[in-house]
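Peer 1: Using only what follows, build the 3D model:
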Amino acid sequence: MNAESCNAMLRRQGGFTLVELIAAFVIFALGFGILLEVLGDAIHTTRQAQQATQAALYAQSLLDAQGIGEPLREGGSSGDFDDTYHWQLNVVRYQPQIAAGSTMAPALAAPGQAELFQLELVVSWGNQYLQHHARFVTLRSMTPPKAGGQLPSGQPPGFG
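Peer 2: Got it, this is the predicted structure:
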C-alpha cells in the first residue's frame, strides 16, 4: 500500500462529526425531559388517587357506624380521622319529594314507623394552600324504639 491509498482510506473511515454528536445529544435530552415530565404527572395523579381513596375509606367507616348502638339525631358534628383528614357530618330528617300533580299527600311517620335521615359527610384534607374536599350523602332508615326501650322484634338496634 502506498501513502496515497492510506490517506484515502482514513478519510472514508471517519466517525461522527461534532454536529452529529450534538444533534444526537439534543434529541436524547428532549426525549429524556419529556419522559421525566410524564413520570412526574403519573406520580402526582397516583398520589391524588391514593388520597381520595383514603378519604372514601374513612367516610365509609364513619357512615357505617351511624345509627348503630344509639339512634340517629338531627344535628351536626365534626372531628379528625388523623392529622391530615378531617370530617364534618350533618344529619337531617328526610322527607321524600312528592311529584307535582300527585294525589299522594306527604306521609308523616306514624309512631313506631321507620324514619328516614339524610347523612351528609364532608371529608377534607390538604394544607393551607390547597384544600381537597369529598362529599358523601346517603339515606338511613331508623325504627324508633318501642315504649319501654324495646326494639321491634327481630331487628338490630337502629335499623328499620
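
Peer 1: can we go C-alpha only for contacts and neighbour counts from here?
Peer 2: Fine.

Peer 1: if you skip the residues just before and after it, what's nearest to the residue nearest the centre of the chain?
Peer 2: Taking C-alpha atoms, centre = their mean as the criterion, Ala52 is the residue nearest the geometric centre of the chain, at 2.5 Å. Of all residues not flanking Ala52 in the chain, Ala134 sits nearest, at 7.6 Å (C-alpha to C-alpha, 6 or more residues apart in numbering).

Peer 1: swap in Pro106?
Peer 2: Excluding the flanking residues, the one nearest Pro106 by C-alpha to C-alpha, 6+ apart is Ile98, at 6.8 Å.

Peer 1: my guess is the one you found meets Ala107, correct?
Peer 2: No. Taking C-alpha atoms under 8 Å as the definition, Ile98 is not a contact partner of Ala107, at 9.8 Å.

Peer 1: These two: which has the busier surroundings?
Peer 2: Set Ile98 next to Ala107 and count neighbours by other C-alpha atoms under 10 Å: Ile98 wins out with 12 against 9.

Peer 1: right, and the secondary structure at Ala99 would be what?
Peer 2: coil (DSSP: H, G, I helix; E, B strand; the rest coil).

Peer 1: And Asn90, by the same measure?
Peer 2: Criterion first, three-state DSSP; result for Asn90: strand.

Peer 1: and it, what does it touch?
Peer 2: By C-alpha atoms under 8 Å, 6 or more residues apart in numbering, the residues touching Asn90 are Glu74, Gly75, Gly76, Ser77, Leu119, Glu120, Leu121.

Peer 1: next up, for comparison:
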Amino acid sequence: MNIVRRGRVRLPQRGYTLLEIIVAFAVLGLALTLLLGTLSGGVRQVRWSADSARAALHAQSLLDEVGVGEVLAPGIRDGTFDGGRYRWRLDIEPYVDRARPPGQPADPFAPQLLHLLLQVQWGEGTPRERLQLESLRLVQPDPSAVSG
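Peer 2: Below you'll find the model as predicted:
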C-alpha cells in the first residue's frame, strides 16, 4: 500500500517587507514636502500681489489728492497708510527740461511744471516691497510771490 502524505504546501508569503514600507514612507514624505513647499510659495505670491496692489491704490489716491485745495510747492512730504503698514515719501521739485538751452530766462508769470516722485514701501522695504511713481503737474505761479 502506498501511503500518500498529504501535507501542507508552503506557498510564498504575500506582503511587504519592512524595507519596502520604509522606502514608501520616504517617498511619501518627499512628495508631501515638495507639495507643501509649492503651496507655501503660492501663498507668498498671493500675499505679495495683494500688498503691492494695495500700495498702488494708496499711491494713486495720494497722487490724486496732491495739489487739490492747496498750492503745490517744491519740498518733501512723508507719511503712512494703514496704521504704519505702508510708508510713503513724496519729493516735489521743479521740472528741468533737458531740451531747453541752458541760460534761457524763464517767464516768472508762466505756469510752472513740477516733477513729483512718490515712493511707497511696505514690509521690510526690500526691492520687491517698494513702489515708485512719477508724475508731472502744471501749477500756476503764486501772484503774491511774483509781485514782491
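
Peer 1: Of the contacts of Asn90 of the first structure, which count as buried by neighbour count?
Peer 2: The neighbour count (16 or more other C-alpha atoms under 10 Å) marks Leu119, Glu120, Leu121 as buried among the contacts of Asn90 of the first structure.

Peer 1: can you pull out the strands in the first structure?
Peer 2: In the first structure, the strands defined using DSSP state E lie at 75-80, 86-93, 115-126, 131-142.

Peer 1: Have a look at how far, on average, the longest helix along the second structure is from the first structure.
Peer 2: If you go by DSSP state H, the second structure has its longest helix at helix 18-65. The superposed helix 18-65 of the second structure is, by mean C-alpha distance after the TM-score superposition for the first structure, a mean 1.1 Å from where its aligned residues fall in the first structure.

Peer 1: buried residues in stretch 96-116 of the first structure?
Peer 2: Residues Ala114, Glu115, Leu116 are the ones in stretch 96-116 of the first structure that count as buried (16+ other C-alpha under 10 Å).

Peer 1: Distance-wise, check the residue nearest to the last one when sequence neighbours are not counted relative to Arg73 of the first structure.
Peer 2: When you say that, I think you mean Leu116 of the first structure. Using C-alpha to C-alpha, 6+ apart and skipping residues adjacent in sequence, the residue nearest Leu116 of the first structure is Ser141, 4.6 Å away. According to C-alpha to C-alpha, to the nearest Å, Ser141 of the first structure stands 12 Å off from Arg73 of the first structure.

Peer 1: Which one's more surrounded, these two?
Peer 2: Each of Ser141 of the first structure and Arg73 has its neighbours counted (other C-alpha under 10 Å); Ser141 has more, 18 against 13.

Peer 1: Residue in the second structure paired with the more buried one?
Peer 2: Counting by TM-score structural alignment, Ser141 of the first structure lines up with Leu138 in the second structure.

Peer 1: what's near enough to touch that match?
Peer 2: Pro111, Gln112, Leu113, Leu114.

Peer 1: Specify which member of those residues is nearest to Val9 of the second structure.
Peer 2: Leu114 (98.1 Å; C-alpha to C-alpha).

Peer 1: what does the closest one align to in the first structure?
Peer 2: Matched by TM-score structural alignment, Leu114 of the second structure corresponds to Phe117 in the first structure.

Peer 1: how much space between the residue lying closest to His58 of the second structure once chain neighbours are set aside and Ser52 of the second structure?
Peer 2: The shortest distance from His58 of the second structure to any non-neighbouring residue, by C-alpha to C-alpha, 6+ apart, is to Phe81 (7.3 Å). Using C-alpha to C-alpha, Phe81 of the second structure is found at 13 Å from Ser52 of the second structure.

Peer 1: so who does Leu72 of the second structure touch?
Peer 2: Neighbouring residues of Leu72 of the second structure by C-alpha under 8 Å, 6+ apart: Val66, Val139.

Peer 1: Could you do Phe117 of the first structure as well?
Peer 2: If a contact means C-alpha under 8 Å, 6+ apart, then Phe117 of the first structure has Leu72, Val91, Val92, Arg93, Tyr94, Leu139, Arg140, Ser141, Met142 as its contacts.

Peer 1: Many thanks, I have nothing further to ask.
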